[in-house]
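Asks: After the sequence you'll find the predicted model.
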Amino acid sequence: MRNTVFRKLMANEFGQVRAELMASDHVLSALGGRTPDQALDEGIPAKEIWVAVCDAFEVPEHRR
């Protein structure tokens, strides 16, 4: 999954503004105490980050 696809999925699920705030501010334990943006910057695959976000916010399986 590319970063652009990750951003689009985030915006579609949470809305553009909330998605941007979540990516920059929400620390996820599944990402080792990183925000999604930090995890992307450190080279963690976007798909892994998306799964962590979905788990944290209980996104239904059919929308993942």
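Replies: Yep, that arrived.

Asks: alpha carbons only for contacts and neighbour counts from here, please
Replies: Fine.

Asks: which residues in this protein form helices?
Replies: Ranges of helices in the chain, per DSSP state H, are 3-14, 16-25, 36-41, 46-56.

Asks: Of all the residues in stretch 4-12, which ones are buried?
Replies: By neighbour count on 16 or more other CA atoms under 10 Å, the buried set for stretch 4-12 is 6, 7, 9, 10.

Asks: likewise stretch 24-40?
Replies: Within stretch 24-40, the residues that qualify as buried are 26, 27, 28, 31, 34, 35, 36, 37, 38, 39, 40, counting by 16+ other CA under 10 Å.

Asks: hold the first one in mind and look at this next one:
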Amino acid sequence: MRGSELQIAVREEFGALGAVLLADLVLERLGGRTGAEALRGGVPAREVWAALCESQDVPADRRHGRGLRDPRA
């Protein structure tokens, strides 16, 4: 997942709240950082997406990112 794909997935899944979640929600799975901080620190976008989905109870069938290609088997 690229950074641009993360932005699309966040927007599609969470709407206008997505930008706030990335900027403000502290995620323990990311070492107590926000998604934006983790990205700046070099954490891959896919890991940030997984942590955000986990924290917000996104169903497993949507965790590959709405609007994105299905993950490879």
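Replies: Now that the structure is in, tell me what you want to look at. Just so we're clear, the structure is a prediction, and the values are computed from it rather than from any experiment.

Asks: Can you give the structural similarity as a TM-score?
Replies: In this superposition the chains share a TM-score of 0.95, using TM-score structural alignment, normalised by the length of structure 1; 63 aligned residues with a CA RMSD of 0.5 Å.

Asks: Which residue, other than its chain neighbours, is closest to the residue most central in space within structure 2?
Replies: In structure 2, the centroid-proximal residue (CA atoms, centre = their mean) is residue 49; its distance is 2.3 Å. With sequence-adjacent residues excluded and distances taken as CA to CA, 6 or more residues apart in numbering, residue 49 of structure 2 is closest to residue 6, at 6.7 Å.

Asks: what does the one you found align to in structure 1?
Replies: Counting by TM-score structural alignment, residue 6 of structure 2 corresponds to residue 6 in structure 1.

Asks: how near is residue 28 of structure 2 to residue 15 of structure 2?
Replies: Separation of residue 28 of structure 2 from residue 15 of structure 2 (CA to CA, to the nearest Å) stands at 23 Å.

Asks: Tell me if I'm right that residue 34 of structure 1 and residue 27 touch.
Replies: Yes: counting by CA atoms under 8 Å, residue 27 is a contact partner of residue 34 of structure 1 at 5.1 Å.

Asks: Residue 50 of structure 2: what's it in contact with?
Replies: Going by CA atoms under 8 Å, 6 or more residues apart in numbering, residue 50 of structure 2 touches residue 63.
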